[in-house]
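J.: predicted model and sequence follow; I will ask about them next.
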Amino acid sequence: MEEIVVLIVGAGPSGLATSACLSVHSIPHIILEKEDIYASLWKKRAYDRLKLHLAKEFCSLPFKPHSPDSPTYIPKDMFVDYLDDYVKTFNIQPKYQRHVESASYDEADGKWRIEAKNVLTGGVEVYVAEFLVVASGENSGKYIPELPGLDSFSGETLHSSEYKSGAKYENKEVLVVGCGNSGMEIAYDLSNYGVQTAIVIRNPVHVVTKEIVRVGMIFSKYLPIFIVDIMAVLMSKILYGDLSKYGIRRPTKGPFYLKATAGRAPVIDVGTVAKIKSKEIKDFKHVLNETGMPKNDFPHHWKGEKNLYCCGLSRRGLFGVSMDASAIADDIKKVVTEKLN
């Protein structure tokens, strides 16, 4: 059994950011990561053409802004290099291939008991911590719905996290299920490789550009969300016109309101809309289920009861990760300091 002040579950950007913030406060902690490497989603399961959808000023982790020379929208490989440098800078050393199986709070001791399976040895390791931070990420798990006939489908079926490039699908027919940011960009990439591409359109979605989002995030610091939404929707209408004739309907609520209250991100267009308009990409209609997220609303989502925290689940991407990690570390420091005094 190992005792520690803080235990962090997950070594993605959320876990790394929390670790860095705790290190700055000189608070002992460990990270348990189920994969064999940190930031596994970025290093193993991100498609080749991926770039950060938000401008770099909204995607830096605590205490390490992106280089002024880096592009506004950072490519995947450059962001991975940034994470590598972040880990070296703060000497972050996760314990890999530890799959957390249970976590229980001991009311008598006021501590968390965490059991994790060591994938390499098959043994179960026990940790006791005063504080528990869940930093497993919003997109750590993949979901493939059960569809009639899918089990007998003779073609290839894969989740977006397994997609790398459209090169291997050249001259084939591919249906992309889901019109979120990954689905739209994958459909665009497939079409660029000459793939006969169709996409399943979700319920009403906002379609915007990266620059519309960037402007909106800047103005949201100074203006009410409903005004920012009016501006964003107006810019989208001017740029794209009426998309309903192409199977894309706008929600009645604004894009920034939906992101803040329901976690529904707007679709950031990388060129897919033009291909849908030209019928290079065909659309189908479908409805997908929503998934659950933190119980508490933003900005109080990161703190639970009994020294339990969550990082990176605010539905605000890397910008939210940075905010969560700083808030968690500051709160833990406050509690630890009060105990010492």
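T.: That came in fine, so what should we check first?

J.: rest of the way, CA atoms for contacts and neighbours
T.: OK.

J.: which SSE is immediately downstream of the lengthiest strand in the chain?
T.: In terms of residue count, the longest strand belonging to the chain (DSSP state E) is strand 124-134. Once strand 124-134 ends, the next helix or strand along the chain (criterion: DSSP states H and E) is strand 173-177.

J.: what residues of that next one count as buried?
T.: Within strand 173-177, the residues that qualify as buried by neighbour count (16 or more other CA atoms under 10 Å) are V174, L175, V176, V177.

J.: which strands or helices does it pack on?
T.: Strand 173-177 sits against helix 181-192, strand 196-201, with contacts defined as 3 or more CA pairs under 8 Å, 6 or more residues apart in numbering; DSSP states H and E.

J.: and the angle for that strand with strand 196-201?
T.: Comparing the axes of strand 173-177 and strand 196-201 via axes from the mean of the first three to the mean of the last three CA atoms, to 10 degrees yields an angle of 10 degrees.

J.: re the thing from before, what is the longest strand of the chain packed up against?
T.: Here strand 124-134 touches strand 2-9, strand 111-118, strand 308-310, going by 3+ CA pairs under 8 Å, 6+ apart.

J.: show residues contacting the second one.
T.: Taking CA atoms under 8 Å, 6 or more residues apart in numbering as the criterion, the residues outside strand 111-118 that touch it are 97-106, 123-132.

J.: hold the first one in mind and look at this next one:
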Amino acid sequence: MRQKLNEPAINSSNSRIFQQPMIPGSKLVWVPGPVIIGAGPSGLAAAACLKTKEIPFLILEKGSCLASLWQFGTYDRLQLHLPKKFCELPFFPFPPHFPAYPTKQQFIAYLEAYAKHFAIKPVFRQEARAVQYDPDMGFWQVQACGYEFICRWVIVATGENADPFLPEIEGLGDFRGRTLHTSSYRDGGEFKGKKVLVVGCGNSGMEVSLDLFDNGADVSLFVRDKLHILPREILGISTFALSMLLLKWFPVKLVDKFLIFVSRLILGDTSRSGIKRPDIGPLELKNSTGKTPVLDFGAFARIKSGQIKIVRGIRRFTTNGVEFVDGRVKEFDAAILATGYRSNVTSWLKEENFFNEKDGYPRTPFPNSWKGNNGLYCIGFTKRGLLGTSIDAQKVAEDIARQWNSETRHLKVES
């Protein structure tokens, strides 16, 4: 199914169409099926769906292992925020003994078992440095580390969370305390007794804040915008699952009103703790902007009690802490940036129509964001988590399978 990289073999009948590689000295390798870029959940889902269609493929992964972001860029306390049945990849359920919300370690084990089950073997340490379509020869050129892969289809599976997003905050470079992004945070034990400011109040910011507090840190959480906080479960039922069920029968606005009403009953009025809700409901906001509501797992109770302090209006960082817009100054020992990630696709994909240069997302919104032109596809850019990944992976495999014809099948490479 995969071309051996140390023995590149280009079919002699087609060798005339290959001129010079993008990078002089690169070895040309013909791939009869798609080249999948990224061996995280999106890439693995794409590979498994192609396997079921008996379509060969090649996965390129810049890291040294499967799901490198999950392995090396996430904190130890991390759990899936949605129940496992909504996070399964195609054709392979979670083990029944896994809890409803698998841990980071359990999810990594699941991905490794997934790759083993489908005999998916990515080529590691092969970063896609430039990908472009050659209209004259009608093929894609994927330039990696010492190799250039020629193929008819490219599947971008690097996902929404490729690179940590580091915002520009005045004075942050002058701050003498420790500064790190959540991608470098592991657990709160090393911050015991420290005054820590968490910048960002999404699911990661909330979870890191709780982990810090549980490990004895003095935690402040910076909240810049309005946000929705919902209980993770309502009467023992996943809030997400309940929402999906209600949406089958009722309009979004009505379901939103129900969620906010129940959230007030369970959590109380979040505005009294310094967290105001947006004017638009949580589901409508998610659909229109992609902004995910926070699913609370205990952090808000600490906020409500004042044990995790909410702060607003940062003017700038100082050498020892933060100056706020109201003139107050507070000292901190560390600042943890829970500011999310961003796509990096437009830095290496030489194509102007499919992905928006501003945010690195497909220009066409979900549910039609998975397909571009000339055999270009993407998986994992729906802003709908692993469920969206699974949906797109099956659509992409089905579309490529329809194009898989006798001309492609007779191009054989060494497995």
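T.: Received it, and whenever you're ready, just let me know what you need. The model shown is predicted, which means the values in this text are computed figures rather than measured ones.

J.: what lines up with F191 of the second structure in the first structure?
T.: Taking TM-score structural alignment, F191 of the second structure has Y169 as its aligned residue in the first structure.

J.: show me the contacts for its match.
T.: Going by CA under 8 Å, 6+ apart, Y169 of the first structure touches L190, Y193, V195.

J.: circling back to that earlier point, using JSON lines, lay out the helices and strands packed on strand 124-134 of the first structure together with distance to H29 of the first structure.
T.: Formatted as JSON lines, the entries for those read as follows, by distance: least, CA to CA, whole Å:
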{"stretch": "strand 2-9", "distance to H29 of the first structure": "5"}
{"stretch": "strand 111-118", "distance to H29 of the first structure": "13"}
{"stretch": "strand 308-310", "distance to H29 of the first structure": "14"}
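
J.: can you put these in CSV and add distance to I27 of the first structure and mean neighbour count?
T.: As requested, those are arranged in CSV below (distance: least, CA to CA, whole Å; neighbours: other CA atoms under 10 Å):
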stretch, distance to I27 of the first structure, mean neighbour count
strand 2-9, 7, 20
strand 111-118, 16, 20
strand 308-310, 15, 22
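
J.: of these, give the one that comes closest to V336 of the first structure.
T.: Ranking these by distance to V336 of the first structure, with CA to CA as the measure, places strand 2-9 first at 9.0 Å.

J.: who's in contact with the closest one?
T.: For strand 2-9 of the first structure, contacts defined as CA under 8 Å, 6+ apart pick out 15, 18-19, 27-33, 100, 126-136.

J.: between it and strand 111-118, how big is the angle?
T.: 80 degrees.

J.: chain center to strand 2-9 of the first structure, what's the gap?
T.: Put simply, strand 2-9 of the first structure sits 24 Å off its chain's centre (CA atoms, centre = their mean, to the nearest Å).

J.: name the residues that touch stretch 305-312 of the second structure?
T.: Residues beyond stretch 305-312 of the second structure that count as contacts (CA under 8 Å, 6+ apart) turn out to be 209-210, 213, 218-224, 273-274, 302-303, 324.

J.: neighbour-wise, which one of the residues you listed leads?
T.: In terms of neighbour count, S209 stands highest of the contacts of stretch 305-312 of the second structure at 32 neighbours, by other CA atoms under 10 Å.

J.: aligned partner of it in the first structure?
T.: Superposed on the first structure with TM-score structural alignment, S209 of the second structure falls opposite A187.

J.: same question for L295 of the second structure.
T.: By TM-score structural alignment, L295 of the second structure lines up with I268 in the first structure.

J.: and S263 of the second structure, by the same measure?
T.: Across the two structures, S263 of the second structure finds its equivalent in S236 of the first structure, going by TM-score structural alignment.

J.: do Q141 of the second structure as well
T.: The pairwise alignment with the first structure assigns Q141 of the second structure to R113, based on TM-score structural alignment.

J.: can you pull the contacts of the residue nearest to its match when sequence neighbours are not counted?
T.: If the residues on either side of it in the chain are set aside, R113 of the first structure comes closest to V128, at 4.7 Å by CA to CA, 6 or more residues apart in numbering. The contact partners of V128 of the first structure, by CA under 8 Å, 6+ apart, come to M1, E2, E3, I4, K111, W112, R113, I114.

J.: could you rerun that using 10 Å?
T.: When the contact criterion is CA atoms under 10 Å, 6 or more residues apart in numbering, the partners of V128 of the first structure are 1-7, 103-106, 111-115.

J.: re the thing from before, of the contacts of strand 2-9 of the first structure, keep whichever come out buried.
T.: Among those, those classed as buried by 16+ other CA under 10 Å are 15, 18-19, 27, 29-33, 100, 126-136.

J.: quick one on the thing from earlier: export the helices and strands packed on strand 173-177 of the first structure as CSV, with columns for distance to V321 of the first structure.
T.: Putting these into CSV (distance: least, CA to CA, whole Å) gives the following:
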stretch, distance to V321 of the first structure
helix 181-192, 19
strand 196-201, 29
